[in-house]
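J.: sequence and predicted structure, then a few things I'm wondering about:
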Amino acid sequence: MPAELLQGATSATGPTPGTPALRPTAAEPPLVGPAKILIVDDEPKNLLALEAVLDLDHLELVRATSGSEALKALLNHEFAAVLLDVQMPGMDGFETATLIRQRERTRDVPIIFLTAASRSEAFVSRGYSVGAVDYLVKPFDPVILRHKVAVFVDLFRKTEQVRRQAEERAQLLEERLARVEAEAARDRLQQVIDVLPEGIALADEHGAFHLWNRTAEEILGQPPAAVQTGAAGGLPLLDLNGEPCPPEELPLARAILWGDTVRGVQLLVENTAAGRRVPVLVNSAPLRGAAGVISGGVLAFQDISAIKEVEEQKDIFLAAASHDLKNPLAVLKSRAQLLHRRLSRPGATPDVPSILKGLQGIDDTAGRLTEMINELLDVTRIQMGRPLDLDLRPMDLLELAREVALELRESTDRHEIKVEASCDSLEGEWDRQRLGRVLANLVSNAVKYSPDGGPITLKLSREQEGTASWAVLSVTDSGIGIPQEDLPRVFDRYFRARNVSRRIEGTGIGLAGARHIVEEHGGQIMLESSEGLGTTVTIKLLLTAVGDITVCA
């Protein structure tokens, strides 16, 4: 097919006046690179002629000299249009167009047939039937060719613009969905960690906190991010001596920088809001991404103030208990040595009354030691959560109260210990030894915490509640009392009120042990106190069901 069939086109180097420019309009963004046009002809000079006509800006012409080359080019490029010669050796234009339309990727590419062959209606119909969008018979006008190509380039650009916009919208939607899912996952995680009793804080690879729970804020007095120390250090942690930890030794830094898992490190953290240092038990671990790369770290810290306080109070208790045991042991040893010296003197005549008195003293001291050891054993059982092995026998609570009051009157001359009862006796089945210990402890506390002296009153009465009858015993003093804020903890093991913990000796187990013993009996114990006015401790123990005999006015 001779190139001269292109009317005046062989020397054209640009658009003919009046021809639409093949450029994107100002309203649409330009494509990346020029639009590509595939020109297919088995005659090189015809290809040159087409290139001369279509040598325009924003167009890239790709040659093919056969149907096979055209199909290969279509696999590697996106074309705005294909200018396809019909009459080619081997695979002609119709066959090539048929294969183009059969492929999913290329079926929508516009095909313009170029041929010098028959203008018959059947020939043209065949071209349209195999997928051509236009049919130009040589010789053709370059202006018309440029115009038709311009239309398809413009359509291609608009189609690409729509496709890009659709892809961008799809990407935006995907990103929004991802954000929504991430926020939902974050909310779920927040709900989970907010119920944990430990402070939890999650940091990125730089150590900056981006998620934490309420407990963390409570321990620190403010959000972790507000006290961020920078780098990978995390929180401003101190060692137990109050010295700042080296940054590289901080648990979170070790997790993020070295991938270490840190467990059970005791440190101090500054609570600037409360103006105090909080002892914490710290754990940390690295957070890794899908590829195993460290992407951050998690820090868990538990406020162990209560544990530390219990440990301190326990140490005080052990020291006091050791002291209390040491005194009767010293008395026991002294009396035994005295008896030994008296009996071992040469020619000494045994003074039986004196020996018996000494032995009685040893027996009394041994009894007190046994009682103290039993009390320590009860404390151990309470700590282990084991029930007490109560020795329940018939006894009179009023009689026991009078015995305890009489015994403790001898230990003080500044207090008037009296017993008031609205009945002649209060009989029930209880563990006499343990209830005696409870009463002795309550009266001793009343004496101890009334340093200026004053009355101490034991009141006993009987109360009826439905079908149950209760023995009620209260011990009242007019001593220093207990601060209101300490009342919720008075029955905790080793706890001592702040107004006495440093100036009056004590173990902090008396009321805790009393509550356990009373509750093991199925009873109740209550405490009322006002600082500076005194304290009343009340015990209620089950007597009998209605109808049984209880001698009480």
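T.: Nice, I can see it.
J.: only C-alpha atoms from now on, for both contacts and neighbour counts.
T.: Noted.
J.: which residues in the stretch 201-350 of the chain form helices?
T.: 214-220, 251-258, 305-344 (DSSP state H, counting those that start in this stretch).
J.: got it, and the chain?
T.: Listed in chain order, the helices of the chain (DSSP state H) span 44-53, 67-76, 93-102, 121-129, 142-194, 214-220, 251-258, 305-344, 352-384, 397-409, 432-448, 510-520.
J.: and the ones you listed, which is most packed in?
T.: Each of the helices of the chain was scored by mean neighbour count; the highest is helix 251-258, a mean of 24, by mean count of other CA atoms under 10 Å.
J.: and that one, what does it pack against?
T.: When contacts are defined as 3 or more CA pairs under 8 Å, 6 or more residues apart in numbering; DSSP states H and E, helix 251-258 packs onto strand 262-271, strand 276-288, strand 294-303.
J.: the last one to helix 251-258, inter-axis angle?
T.: Angle of strand 294-303 versus helix 251-258, following axes from the mean of the first three to the mean of the last three CA atoms, to 10 degrees, is 160 degrees.
J.: now the angle from strand 294-303 to strand 276-288?
T.: Taking the same axes, to 10 degrees, strand 294-303 and strand 276-288 form an angle of 150 degrees between their directions.
J.: any idea how far strand 294-303 is from the middle of the chain?
T.: From the chain centre to the centre of strand 294-303 is a distance of 9 Å (CA atoms, centre = their mean, to the nearest Å).
J.: quick check: angle from that strand to strand 262-271?
T.: Using the same axes, to 10 degrees: strand 294-303 against strand 262-271 is 70 degrees.
J.: try this one next to it:
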Amino acid sequence: MHDATPTKLLIVDDLPENLQALEALIRGDGRTVYQAGSGEQALALLLQHDFALAILDVQMPGMDGFELAELMRGTEKTRSIPIVFVTAAGKELNYSFKGYEAGAVDVLYKPLDSFAVKSKVEVFVALYQQRDAMRKQVEALEAARRQQEETQAQLQHALRMRDEFMSMVSHEMRTPLNTLYLETQLRKMQLERGNMAAFGPDQLRRMVSRDDRQIQNIVRLIDDMLDVSRIRSGKLSLRLGSVELAGMLGRVVQDLTPQAATAGTSIVLDAPVPVRGWWDDFRIEQIVMNLLTNALRYGGSQPVVVTLAVLADSVRIDVRDSGPGVKPEHQAKIFEPYERGVGSEAPAGLGLGLYISRQLAEAHNGSLTLSSVPGEGAVFSLTLPRTEPPAAE
């Protein structure tokens, strides 16, 4: 069974009738025979194709067969092509010796023995096909080896990411759980001592507030992990409805004002007019919360500015901080999962906020981008299309 790629043979002779006769002898299934009427034509073909065998007439005007063979042996691409010389000169001229000296594998004398020619061509075609098949096998083995190495590297990376992720989850979960546990032990000790004064109205309010913060931290971590799982499995769904963005931004800023004060800074909102659209209010609020929390964390205790802009067919929310900014080589990386900043100290959290936020923006057919110059802060821009509600609504 022949390979799908035909085996190519080259015959060179200055007489067209000799070329036709020789082609009639050597053509066959799975072969393509190329003819050249001169050494120059032969060289052009040799540079374009890979030949299994070249049959050269010795006595040609201009460049003869020996000169052509010498050029072939001096070129890397054609050096290994077997050469058979054909000559009408008498054996007494000793062309056989000169032909072998020129690198030929055989010298044939005219008139040609058709059986001998066919047999020799069969041998060289078979050798070429065997070498070609072996080369392809070696290439396939090399490709398989590279693929195996790549797969192994990906597996090791996945295992490393899993171990790092489990370590982060354990650490992040342990902090609020430890706080809750210590609070519980403290209250248990007060109850055992009968110290009911420790549970007065003011104390209870502070206890509930602390518990609520720790529980919310745990819920946030779990929600982030669930969101990543939904995104990767394609099961993240949006509950679209009418949303007024200016009011939403005002509520989010108000909720985060105590956190900003704790960080020694403030949040400035510039949303002068109501803007209504058809989005998932919970998910948009989640994106804005992530961006603001991120800005407060990296903003260097400088005010964070939130701007709402109305464009032709979309709206854009910009969250600007005045922190150290993000280097160009890190700007794409921070949107990857489990990336927790680029400083020497990793901040709290699993490094999922920006990844989830971008995925949520794209789920709305929008975008989340970063513009930053090191030393001049960063601007995260959430762009959302102003789609209309369904007709039934």
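T.: Arrived safely, thanks for sending. Just so it is clear, the structure is predicted and the values come from calculations on it, not from any experiment.
J.: can you calculate the TM-score here?
T.: Remark: TM-score between the superposed chains equals 0.57 [TM-score structural alignment, normalised by the length of structure 2]; 284 aligned residues with a CA RMSD of 4.2 Å.
J.: circling back: now the helices of structure 1 as JSON lines including distance to residue 36 of structure 1?
T.: Formatted as JSON lines, those follow (distance: least, CA to CA, whole Å):
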{"stretch": "helix 44-53", "distance to residue 36 of structure 1": "12"}
{"stretch": "helix 67-76", "distance to residue 36 of structure 1": "11"}
{"stretch": "helix 93-102", "distance to residue 36 of structure 1": "16"}
{"stretch": "helix 121-129", "distance to residue 36 of structure 1": "22"}
{"stretch": "helix 142-194", "distance to residue 36 of structure 1": "9"}
{"stretch": "helix 214-220", "distance to residue 36 of structure 1": "61"}
{"stretch": "helix 251-258", "distance to residue 36 of structure 1": "52"}
{"stretch": "helix 305-344", "distance to residue 36 of structure 1": "75"}
{"stretch": "helix 352-384", "distance to residue 36 of structure 1": "86"}
{"stretch": "helix 397-409", "distance to residue 36 of structure 1": "109"}
{"stretch": "helix 432-448", "distance to residue 36 of structure 1": "101"}
{"stretch": "helix 510-520", "distance to residue 36 of structure 1": "91"}
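J.: so which of the ones you listed gets nearest residue 420 of structure 1?
T.: Nearest to residue 420 of structure 1 among these is helix 397-409; the distance by CA to CA comes to 9.4 Å.
J.: now do the closest one: which elements does it pack against?
T.: Using 3+ CA pairs under 8 Å, 6+ apart, helix 397-409 of structure 1 is in contact with strand 415-421, helix 432-448.
J.: of all these, which lies closest to residue 62 of structure 1?
T.: It is, among these and with distance given as CA to CA, helix 432-448, at 105.3 Å.
J.: tell me the angle of the closest one relative to strand 415-421?
T.: Going by the same axes, to 10 degrees, helix 432-448 of structure 1 makes 130 degrees with strand 415-421.
J.: quick check: residue 305 of structure 2 touching residue 265?
T.: No. The pair residue 305 of structure 2 and residue 265 fails to qualify as a contact (CA atoms under 8 Å) at a distance of 11.0 Å.
J.: now render the helices and strands packed on helix 251-258 of structure 1 as a markdown table, adding distance to residue 352 of structure 1 and mean neighbour count.
T.: A markdown table is the format used below for those (distance: least, CA to CA, whole Å; neighbours: other CA atoms under 10 Å):
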| stretch | distance to residue 352 of structure 1 | mean neighbour count |
| --- | --- | --- |
| strand 262-271 | 63 | 18 |
| strand 276-288 | 62 | 21 |
| strand 294-303 | 64 | 23 |
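J.: about what we covered before: wait, which of the helices of the stretch 201-350 of structure 1 is closest to residue 445 of structure 1?
T.: Between residue 445 of structure 1 and these, the tightest spacing by CA to CA is seen for helix 305-344, at 15.0 Å.
J.: got JSON lines for the helices and strands packed on helix 251-258 of structure 1, with distance to residue 404 of structure 1 too?
T.: Shown next, in JSON lines, are these (distance: least, CA to CA, whole Å):
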{"stretch": "strand 262-271", "distance to residue 404 of structure 1": "46"}
{"stretch": "strand 276-288", "distance to residue 404 of structure 1": "43"}
{"stretch": "strand 294-303", "distance to residue 404 of structure 1": "42"}
